[in-house]
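> this one's structure only:
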């Protein structure tokens, strides 16, 4: 039996960040260096054979017996997965998202022995601020596709031209179209160093970074490495949990007295997640190669991915019941299909095995930090914890709606948050 304390020793809940410091000389947005010759254009077209095989497997899915309870306590409910499989097997069309992806400028470059895939969209607005945005699990670059045009063309999407960004969205190694590491060591620290190198190759000598989920872990490691060109970061799943709260959340601990209402709510959210929501992460952190089933069954993969956290799962269940939410059925299956077609179910899981950092433990970030708190995230970080975790907090906002996949689910709100977060850092 895997206990929570064993899980924390794997580094998902406890850990200490460390990284080397990099320096550069230029302080302008765009360096004068020639474009890196190793950056190659990229497009993807799934073979019809692979799509036919996917369809066959979806239609041939053998589902388990229905749950024996009338709620979500046993996991993804049978009716949800049946509706998902029916839509996937009879109405979904991968070619639509494939065309949208291929309309975007995509590239691959080899960094530290691994091919890194990324989207790179430059604004037509002069002086646009470069930003590198990192997805998480079970996400991908598809999470951020809705925010590209509003960030690069703000005047056409409710913003001012002065809020324009150049947008870089890489695929984490082992995810999507990036290469799959063949050696150990590709943890958030190493990915952060790769992202710094990627921005250097693109010629950016001043930029900002954003992330949630694994994207938060990588982005905060970039901030700890603190290259001079990184002006600040924005996170939407911040690492703010104080040591006494983390200790109380361990088995046998008890909720501290005297918590403020928002602190008490955050504690309750975390306690529920630790008690009922960590199953997927425990398995991927300990035995990722055992997950053969999600590499062999597309519907099994979908069930594994949509059960990330209870509020995200409940939103997805409502979507397949026909409700209009921030996500659509196609959104959800676009993301699952990308994992399936790239065979990255297990290679993406290995990041949990590699990681030795704590997701929610403060990392002592010193550079400017902006935080957006969405109520249906794994936990809604209280301002009191956030101010202690980030000594240079330049923006904090609690939003009325949104969850773990904020950029994907609430793109307009998310873009407004990025504009407000980084306005003070523009020269």
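Received, thanks. All figures in this text were calculated on a predicted structure; none of them were measured in a lab.
> going by C-alpha atoms from here, please, whenever you check contacts or count neighbours.
OK.
> which stretches of the stretch 151-300 of the chain form strands?
165-170, 207-211, 230-235 (DSSP state E, counting those that start in this stretch).
> give the other helices and strands that the shortest one contacts.
Counting by 3 or more CA pairs under 8 Å, 6 or more residues apart in numbering; DSSP states H and E, the packing neighbours recorded for strand 207-211 are strand 129-134, helix 214-225, strand 230-235.
> how about residues contacting it?
Residues from elsewhere that reach strand 207-211 (CA atoms under 8 Å, 6 or more residues apart in numbering): 29, 129-136, 216-219, 229-237, 422.
> with mean neighbour count and distance to residue 370 added, can I get the strands of the stretch 151-300 of the chain in TSV?
Below are the strands of the stretch 151-300 of the chain laid out as TSV (neighbours: other CA atoms under 10 Å; distance: least, CA to CA, whole Å):
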stretch	mean neighbour count	distance to residue 370
strand 165-170	25	16
strand 207-211	25	9
strand 230-235	25	5
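> put this next to the previous one:
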């Protein structure tokens, strides 16, 4: 394992600024809002701030406060942050992001969680500093196997997993592949597949179930393209930072439902990471490689699982129990799909409460790891 520090050459930032200045803006219809995609004013305003107001160097320094490392697993470079808790007996906790997020989403929860957990925060292969990938096959199961290997290399014999979005698929898969070592799974932004049996569901659950259909009908275009033609998409995103911004902004703004739910700097930090690492295409491939992971497993996982539901999520407990051994279910009125950014305190508290409620052996005999990753 090697220590890693984010150190982007100034020439790359200069090139980014020049490309932003040369943006050729498309035409746009008046009065249609978000119904045709991201409105021109929303992208233009954020692009102008990216050029003249946003400081990558400030966020680079912020992220470098997290100790980071790289290692090679299954032929792929894997980047990860590793924070050891002051508590030597702390439970190791593996945090996995989704798309269009990066490991940077967890920066705000890292400090409070590291008081009680040893944190391992990797970049999914194909994303950010773990990318790009150079071969096919990096779907959910292969990523999960890499995560189990990473935790083993770090010396962690018992650990928990947590994830949202694609992380909510990868995290329980780690438990299925490594059941003797994973003590619990915590999920947010979990999409539960709807079936015809809605008898007995609450009004809120029915509404959340309808959200899956609304997503398929109105907002799933990005997933269809990334799941079928990611290479075709990659040419435009690799050549135009404004194109990359618009593509990611459509998801970050919850397709027009919550444009104010994330700060400009949070959005741009992730977009900038994608741009600087040229991983728009390789990260999109996860949708093609991981398509089968959306199907429910033959039987529910056995590892105790907690699900945190934030506004906008489509999680329904009855449907979640088809795939998971759900022992804790929390619903919140604040935050959203990107809970680590939108409601970091609520998310951290729910994670802590779940794992603290597990057996003393899970919390107190969690690690044989050494004090550093190096």
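Looks like it came in fine. Everything numeric here is computed off the predicted structure, so don't read it as measured data.
> do you know which of the helices and strands packed on strand 207-211 of the first structure lies nearest residue 113 of the first structure?
helix 214-225 (18.5 Å; CA to CA).
> mean shift between the closest one and the second structure?
Comparison of helix 214-225 of the first structure with the second structure after fitting gives an average deviation of 1.2 Å (mean CA distance after the TM-score superposition for the first structure).
> where in the second structure does that helix fall?
Residues 166-177 of the second structure are where helix 214-225 of the first structure lands when matched by TM-score structural alignment.
> all helices of the stretch 201-350 of the second structure, in order?
In order along the chain, the stretch 201-350 of the second structure carries the following helices (DSSP state H, counting those that start in this stretch): 203-214, 221-228, 230-239, 241-252, 264-277, 280-289, 317-320, 339-342, 344-356.
> pick the most buried one from these.
Of the helices of the stretch 201-350 of the second structure, the one with the most neighbours on average (mean count of other CA atoms under 10 Å) is helix 280-289, at a mean of 25.
> start and end residues in the first structure for it, please.
By TM-score structural alignment, helix 280-289 of the second structure lines up with residues 345-354 in the first structure.
> post-alignment, the matching stretch versus the second structure, mean distance?
Using mean CA distance after the TM-score superposition for the first structure, the mean distance for stretch 345-354 of the first structure is 0.8 Å.
> just how off-centre is that stretch within its chain?
In terms of CA atoms, centre = their mean, to the nearest Å, the centre of stretch 345-354 of the first structure is found 14 Å from the chain centre.
> so residue 316 of the first structure sits right up against residue 306, yeah?
Yes: using CA atoms under 8 Å, residue 316 of the first structure is in contact with residue 306, at 7.3 Å.
> residue 109 of the first structure: how many residues sit nearby?
Around residue 109 of the first structure there are 22 other residues, counting by other CA atoms under 10 Å.
> corresponding residue for it in the second structure?
Aligned counterpart of residue 109 of the first structure in the second structure: residue 71 (TM-score structural alignment).
> can you pull the contacts of that match?
By CA under 8 Å, 6+ apart, residue 71 of the second structure lies in contact with 1-2, 77-79.
> of the residues you listed, buried ones?
77-79 (16 or more other CA atoms under 10 Å).
> out of those residues, which sit inside strands?
Applying DSSP state E to those, the entries found in strands are 77-79.
> nearest residue to residue 209 of the second structure other than its sequence neighbours?
Nearest residue to residue 209 of the second structure in three dimensions, chain neighbours excluded: residue 314, at 5.9 Å (CA to CA, 6 or more residues apart in numbering).
> okay, now that neighbour: neighbour count?
By the criterion of other CA under 10 Å, residue 314 of the second structure has 26 neighbours.
> swap in residue 310 of the first structure?
Around residue 310 of the first structure there are 21 residues (other CA under 10 Å).
> same thing with residue 387 of the first structure?
Look at residue 387 of the first structure: counted by other CA under 10 Å, it has 15 neighbours.
> spit out the contact partners of the residue found closest to it once you drop the neighbours it is linked to in the chain.
Once flanking residues are discounted, residue 387 of the first structure sits nearest to residue 393: 6.5 Å by CA to CA, 6+ apart. For residue 393 of the first structure, the contact set (CA under 8 Å, 6+ apart) comprises 368-371, 387.
> now do 10 Å
Residues near residue 393 of the first structure by CA atoms under 10 Å, 6 or more residues apart in numbering: 232-234, 365-371, 386-387, 421.
> just give me the match in the second structure for it.
Using TM-score structural alignment, residue 393 of the first structure sits opposite residue 326 in the second structure.
> check the gap between that match and residue 186 of the second structure for me.
Computed as CA to CA, to the nearest Å, the residue 326 of the second structure to residue 186 of the second structure distance reads 10 Å.
> tell me, what's touching those two both at once?
The overlap between the contact sets of residue 326 of the second structure and residue 186 (CA under 10 Å, 6+ apart) consists of 304-307.
> out of those residues, which is most surrounded?
residue 307 (28 neighbours).
> alignment lookup: it to the first structure.
Aligned counterpart of residue 307 of the second structure in the first structure: residue 371 (TM-score structural alignment).
> measure that match to residue 382 of the first structure for me?
Applying CA to CA to residue 371 of the first structure and residue 382 of the first structure gives a distance of 11 Å.
> Validate this expectation: the match of residue 109 of the first structure resides in a helix.
No: read with DSSP: H, G, I helix; E, B strand; the rest coil, residue 71 of the second structure is strand and lies in no helix.
> residues in contact with the nearest residue to it once chain neighbours are set aside?
In space, and not counting its chain neighbours, residue 71 of the second structure is closest to residue 1: 4.8 Å by CA to CA, 6+ apart. Contact partners of residue 1 of the second structure, counting by CA under 10 Å, 6+ apart, are 69-72, 78-79, 153-154, 373-374.
> nice, that's everything, thank you.
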